[in-house]
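Peer 1: what follows is a protein structure lacking sequence information:
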């Protein structure tokens, strides 16, 4: 699951009703506010389709009267990007047969083309490597893609070569492993050390109100709330006080019971231990690096991504039913940071 996230194939645009909007129908005003690219009929379809939010509430009535000061968020369709073509991008292949291909995705590699990343993606690499032997269920821009990792998260991913394999894997991921042997294990370098060496974070997720491309822990009764459960275990503690259970940072292993967008990153930040280098959920903790010795602080500052790695992925083979388990070693950039922290 998965990149900096907006609605699939859409971008979110916020508009505020001024005096000229007062009393107008929502569809009429949004057509004027969003510009000539969208017809009134298209705007009506977006409203009825749940693409318009007023605060935390979805608005589905085009005839609704607009009130001055209301702020609406509209998931506006992105213009279609060109059909992706194969590109000779190196792949670290862990396993491959006629149904699936398992790869160790490096940090920095976007999973599929979208506005802003039209080329140079994992899909482009898969098309070059597999040719026409990729599932088409997700559409031309997501050929073979069953699940996603954020651009700057490294680790194990599986892609489907046939539509039948895609459907079977998608069902397994959708059930969060309850109907099979799906297992997803991440490791993360985080600021601080959790009070408990192992535990469970059970906190529903929804869109963050201040930035709707991000996620946040939300009340269970909110319309967009989705259950999210992460189990964690502290593997290492670093820095002063580590031997007594404290420390400035720690290595944490996370096992996902559900697979929501940004789940590990949001949950770890929620308990006060955001992932080191996380530009979205760890911003407030950047000053922590000032407590590090100069060499360690420089190594952390030089890390160009969040210190999060999908180390293990296990699932049942979509054709044979055989349990499959793959592990990607912690990449060198994270090992270097770990080595600096271990020397504190």
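Peer 2: Nice, I can see it. Fair warning: this is a prediction, and the values are worked out from it, not measured in the lab.
Peer 1: from here on, contacts and neighbour counts on C-alpha atoms
Peer 2: Will do.
Peer 1: next, the buried residues of the one helix or strand residue 15 maps to.
Peer 2: For residue 15, the host element (DSSP states H and E) is strand 10-16. Neighbour counts over strand 10-16 (16 or more other C-alpha atoms under 10 Å) mark 10-12, 14 as buried.
Peer 1: and which of those residues is nearest to residue 92?
Peer 2: Of all the buried residues of strand 10-16, residue 10 has the smallest distance to residue 92: 30.4 Å, by C-alpha to C-alpha.
Peer 1: and here is the other one:
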């Protein structure tokens, strides 16, 4: 490959694809920059709209490069990479020298990222556990072995040393198939699934942007196995024909993909109440409810999802640790309003 650079500066790099250029954009840039950035970093820059080809923003790493293409990378201003401890209250269920188990409230981001460099669970953990935590599991994700969406509440575990981090990470990577790891959630969904107990086995992949997910064909490039087991716990606002306007369900994860429960329940036609991404089309269904349930449901500010149970093997003792947390007040009030509603 000939030297592709036309111009380079601290914050901008301009390259021209030579006559032999071919293949994916992320692969081309990784080779052209000769190890200056990893392929994952290149992919991240593309997905953050920091790359243009012939003056047009490109957000797909797999976009094909053509000979003569002018490619511009505008590097974002560097952020402070090391999160600082912040005195954010934690609801701690258990703690020892190896780990801490807590209940994350809705609205709390787990780890720092674009737009959320402070006020995260990581900032709270560094303050609570001390500076030694900062080197475990990476600078921006110290101690984190799994995550919950910002607006999902529930039980989480974080590691406090490298050995515990490796052991817990291995358990989550295994999805409990060969060990005691188990995760269970309570959710409030629209309608009532046809089967009161069932399994959703549908691969997930990206849906056009960096964070949203969708069910994919098994042979799709980014398809990843995703399996959710659900049980209808209670039907709300039942009709004479046996259907219901809403249901409380319990979900057990066999895999742990981004937005898995939210996407899977929407896939079978029963999105979570309050879900702004996967349940927006169902928002007007609140008008079918009688007051005051209609008001409570229409004003519910987040996806109605709570990780109520977490079980895992203690990394040092081998003991099976089991923790549960009741639904938070906002979901309790949502369920109570639906329980009282009558058609």
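Peer 2: On my side now, so go ahead. It should be emphasised that the depicted structure is a prediction, and the values quoted were computed from it without experimental measurement.
Peer 1: just the TM-score for the two chains, thanks.
Peer 2: Here the TM-score for the pair of chains, by TM-score structural alignment, normalised by the length of the second structure, is 0.81; 309 aligned residues with a C-alpha RMSD of 3.3 Å.
Peer 1: and the strand holding residue 15 of the first structure, which stretch of the second structure?
Peer 2: Strand 10-16 of the first structure corresponds to no residue of the second structure when matched by TM-score structural alignment.
Peer 1: one step back: including distance to residue 254 of the first structure, could the buried residues of strand 10-16 of the first structure go into TSV?
Peer 2: Formatted as TSV, the buried residues of strand 10-16 of the first structure follow (distance: C-alpha to C-alpha, whole Å):
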residue	distance to residue 254 of the first structure
10	30
11	30
12	31
14	35
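Peer 1: can you give me the helices in the first structure?
Peer 2: Under the criterion DSSP state H, the first structure contains helices at 26-34, 40-48, 122-130, 163-174, 263-270, 294-302, 332-342.
Peer 1: with distance to residue 286 of the first structure and mean neighbour count as extra columns, can I get those helices in a markdown table?
Peer 2: A markdown table is the format used below for the helices of the first structure (distance: least, C-alpha to C-alpha, whole Å; neighbours: other C-alpha atoms under 10 Å):
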| stretch | distance to residue 286 of the first structure | mean neighbour count |
| --- | --- | --- |
| helix 26-34 | 37 | 20 |
| helix 40-48 | 39 | 18 |
| helix 122-130 | 30 | 22 |
| helix 163-174 | 34 | 19 |
| helix 263-270 | 13 | 23 |
| helix 294-302 | 9 | 16 |
| helix 332-342 | 15 | 17 |
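Peer 1: nearest to residue 280 of the first structure, out of these?
Peer 2: Comparing the helices of the first structure by C-alpha to C-alpha, helix 263-270 comes nearest, at 8.9 Å.
Peer 1: which residue packs closest to residue 276 of the first structure, ignoring adjacent ones?
Peer 2: In space, and not counting its chain neighbours, residue 276 of the first structure is closest to residue 190: 5.1 Å by C-alpha to C-alpha, 6 or more residues apart in numbering.
Peer 1: quick check, the one you found in contact with residue 251.
Peer 2: Yes: with contact defined as C-alpha atoms under 8 Å, residue 190 of the first structure reaches residue 251; the gap is 6.4 Å.
Peer 1: show me what contacts the counterpart of residue 215 of the first structure in the second structure?
Peer 2: Matched across to the second structure, residue 215 of the first structure falls on residue 213, judged by TM-score structural alignment. Contact analysis of residue 213 of the second structure by C-alpha atoms under 8 Å, 6 or more residues apart in numbering lists 204-207, 258-259, 263.
Peer 1: and the strands in the stretch 1-150 of the second structure?
Peer 2: Assigned strands in the stretch 1-150 of the second structure, in chain order: 5-8, 12-16, 51-53, 56-57, 70-74, 91-95, 99-104 (criterion: DSSP state E, counting those that start in this stretch).
Peer 1: got those strands as CSV, with distance to residue 237 of the second structure and mean neighbour count columns?
Peer 2: Shown next, in CSV, are these (distance: least, C-alpha to C-alpha, whole Å; neighbours: other C-alpha under 10 Å):
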stretch, distance to residue 237 of the second structure, mean neighbour count
strand 5-8, 63, 13
strand 12-16, 58, 18
strand 51-53, 51, 21
strand 56-57, 48, 14
strand 70-74, 54, 21
strand 91-95, 34, 13
strand 99-104, 30, 20
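Peer 1: so which of those strands gets nearest residue 275 of the second structure?
Peer 2: That would be strand 99-104 among the strands of the stretch 1-150 of the second structure, by C-alpha to C-alpha, at 18.2 Å.
Peer 1: average distance between that closest one and the first structure?
Peer 2: Mean deviation of strand 99-104 of the second structure relative to the first structure after superposition (mean C-alpha distance after the TM-score superposition for the first structure): 0.3 Å.
Peer 1: how distant is that strand from the center of its chain?
Peer 2: Relative to the chain's own centre, strand 99-104 of the second structure is displaced by 18 Å; criterion: C-alpha atoms, centre = their mean, to the nearest Å.
Peer 1: show me what it is packed up against.
Peer 2: strand 91-95, strand 153-159 (3 or more C-alpha pairs under 8 Å, 6 or more residues apart in numbering; DSSP states H and E).
Peer 1: closest to residue 95 of the first structure among the buried residues of strand 10-16 of the first structure?
Peer 2: Using C-alpha to C-alpha, residue 10 comes nearest to residue 95 of the first structure of those, at 33.1 Å.
Peer 1: give me the neighbour count for the residue lying closest to the closest one once chain neighbours are set aside.
Peer 2: Nearest residue to residue 10 of the first structure in three dimensions, chain neighbours excluded: residue 77, at 4.3 Å (C-alpha to C-alpha, 6+ apart). As a burial measure, residue 77 of the first structure scores 15 neighbours (other C-alpha atoms under 10 Å).
Peer 1: relative to residue 182 of the first structure, how far out is residue 77 of the first structure?
Peer 2: As judged by C-alpha to C-alpha, to the nearest Å, residue 77 of the first structure and residue 182 of the first structure stand 33 Å apart.
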